[in-house]
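**Q** predicted model follows, preceded by the sequence.
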Amino acid sequence: MNDTAQFLALALMLLLPLSALIARRPPLGQTVKFALAWIAVFAVGLLLVSQFDRLPSLRTLLYDQQVVGQETRIRMSEDGHFYADVSINGVERRMLIDSGATITALSQETARAAGIDTESAMFPVALDTANGVVEAKRGRAETVRVGSISTRDLGVVVSPAFGETDVLGMNFLSRLGSWRVERRSLILTPSNQE
């Protein structure tokens, strides 16, 4: 939404309550108080919307991850994807869950923070991604935890081509007892064997 459209929307939102006040013809002092209250409400709302990306607690309320019994439920984000709060070797990251990715893919920064050794890998691997073929190094995460689900010794690939993106792939999902989507929520159920 451009600035002009935002201004017009805000003006319309302010005009409606003001016109209701004027139609009732309350005393001027009361009208000014109501007008200032409405302006404050809309200003706070506008501030929250404009700073949405900087408010992780607000994002968590809207795109939360909950443990219900043994299941971990992750609500779909606005972009139609599922993002999980994941612990990799004790390092917390927000990761895209992608059933189209064969293997879990980590950014170099995440791999470094989690202490994942990629130097032992003799040769890089070529991966066919949505952005073409990229070269990556193999590594292993000792522990990966998502909500109530924990797994050990998970294979990962690391590449500068991934940028800052971390992806939880099918090699993680295949270790689950089950996973499914119901009413815009991804439901992960642990395996009894993990």
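**A** Alright, I've got the coordinates. None of these values were measured; they are calculated from a predicted model. Numbering: from 1, shown residues only.
**Q** from here on, contacts and neighbour counts on C-alpha atoms
**A** Noted.
**Q** identify the residue spatially nearest to the residue nearest the centre of the chain, adjacent ones excluded.
**A** In the chain, the residue lying closest to the centroid (CA atoms, centre = their mean) is residue 83, at 4.1 Å. In space, residue 83 comes closest to residue 96 once its chain neighbours are excluded; the distance is 4.5 Å by CA to CA, 6 or more residues apart in numbering.
**Q** distance of that neighbour from residue 15?
**A** 42 Å (CA to CA, to the nearest Å).
**Q** more crowded one of those two?
**A** residue 96 (19 against 13; other CA atoms under 10 Å).
**Q** show me what the host helix or strand of that one packs onto, helices and strands only.
**A** Using DSSP states H and E, residue 96 sits within strand 91-97. In this structure, strand 91-97 packs against strand 82-88, helix 108-113, strand 167-168, with contacts taken as 3 or more CA pairs under 8 Å, 6 or more residues apart in numbering; DSSP states H and E.
**Q** for the next helix-or-strand element following that strand, give me every contacting residue.
**A** Once the chain leaves strand 91-97, the next helix or strand it forms, by DSSP H and E, is strand 104-106. With contacts defined as CA atoms under 8 Å, 6 or more residues apart in numbering, strand 104-106 is touched by 155-159, 162, 165-172.
**Q** try this one next to it:
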Amino acid sequence: MDLASTFSAIADALRAIPRSELLLAAVAAMVLGWIGAMVARRSAFGGVIRTVSSLALGVILLTVVLQLSRFDPRFDVAVPQIGLPEQVVSGGETRIPLSPDGHYWVRASVNGVEGNFMIDTGATLTAISAPLAEKAGLEPRRGGIPILLGTANGTVQAHVTTIDSLELGNIRASGTDAAVAESFGDFNVIGMNVLARLDEWRVKDGTLILVPKAEDAISE
């Protein structure tokens, strides 16, 4: 990634601040802390303001940590009260043949809207193109933070959304985190936040086999 791409990604993140309630809250808490520091020189009330500011920043930091923790499949963080539902993958075995381009493609539906997805074991998050996200009614997560993703074309800014229903073959997923960005074009990806919640996935004779966990399997 070159320096220009880095500066462009940082600029995009700064432009996203007005659209992120969490970032706005963090800025407001810091400003409140500065005000408290100035008032504290003249009044004890300034200490109260600084305490409130510190508590607010602590809550914001905890929320950010919870959101980022969900990107690692080893941590099944679920706090529905703040818009972080449990990510569940269930269903039956699904087989996907190798495509002529050397990738595994599957026709999947997002909230009932179909699209072509590439299975990518190198992708941390499932990624949805902006056109498909719009058709499926996906909105940026309330209170979510903009994220930077490394792609073949450099680093891009994306927002995180929640897919209520994701279906591919015999597999059904709910509460799935997904990244959405204009720069994805029409490209959609099934990432490790879905694959890691399977019992196993393997390749046999050129066919990708996805097997849900036994306790989640639903008889066909």
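**A** That came through fine. Not measured: the values here are computed from a predicted model.
**Q** please state their TM-score.
**A** Superposed pair, TM-score by TM-score structural alignment, normalised by the length of the first structure: 0.61. Supporting alignment: 126 aligned residues with a CA RMSD of 1.6 Å.
**Q** let me have the helices and strands packed on strand 91-97 of the first structure in TSV, extended by distance to residue 35 of the first structure.
**A** Output for those, formatted as TSV (distance: least, CA to CA, whole Å):
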stretch	distance to residue 35 of the first structure
strand 82-88	40
helix 108-113	49
strand 167-168	48
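**Q** which among the ones you listed is found nearest to residue 138 of the first structure?
**A** helix 108-113 (10.6 Å; CA to CA).
**Q** in the second structure, what stretch matches the closest one?
**A** Mapping helix 108-113 of the first structure onto the second structure (TM-score structural alignment) gives residues 130-135.
**Q** what residues sit buried inside that stretch?
**A** 130, 132, 133 (16 or more other CA atoms under 10 Å).
**Q** state the distance from the second one to residue 199 of the second structure.
**A** Spelled out, it's residue 132 of the second structure. Using CA to CA, residue 132 of the second structure is found at 28 Å from residue 199 of the second structure.
**Q** same question for the last one.
**A** Distance of residue 133 of the second structure to residue 199 of the second structure, computed by CA to CA: 28 Å.
**Q** before we move on, what about residue 143 of the second structure?
**A** Residue 143 of the second structure is 32 Å from residue 199 of the second structure, by CA to CA.
**Q** rewinding a little: check contacts around the residue nearest to residue 83 of the first structure.
**A** 81, 82, 83, 84, 165, 166, 167, 168.
**Q** need the residues you listed in a markdown table with distance to residue 150 of the first structure, can you?
**A** As requested, the contacts of residue 96 of the first structure are exported to a markdown table (distance: CA to CA, whole Å):
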| residue | distance to residue 150 of the first structure |
| --- | --- |
| 81 | 22 |
| 82 | 18 |
| 83 | 17 |
| 84 | 13 |
| 165 | 21 |
| 166 | 17 |
| 167 | 16 |
| 168 | 13 |
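**Q** which among those residues end up buried?
**A** Applying 16+ other CA under 10 Å to the contacts of residue 96 of the first structure flags 82, 83, 84, 165, 166, 167, 168 as buried.
**Q** farthest-separated two in those?
**A** Once CA to CA is applied, those give 82 and 165 as the farthest pair, at 13.4 Å.
**Q** where do the helices of the first structure begin and end?
**A** 3-24, 28-50, 56-62, 108-113, 170-173 (DSSP state H).
**Q** give me the stretch of the first structure that the lengthiest helix in the second structure matches.
**A** The single longest helix within the second structure, with elements called by DSSP H, is helix 45-69. Residue correspondence for helix 45-69 of the second structure in the first structure, counting by TM-score structural alignment: none.
**Q** and that helix, what's buried?
**A** Those buried within helix 45-69 of the second structure under the rule 16+ other CA under 10 Å are 46-50, 52-54, 56-57, 60, 63-64, 66-67.
**Q** for the top strand by length along the first structure, the distance to its chain's centre please.
**A** The strand that spans the most residues within the first structure, counting by DSSP state E, is strand 132-146. Centroid displacement of strand 132-146 of the first structure relative to its chain, using CA atoms, centre = their mean, to the nearest Å, is 19 Å.
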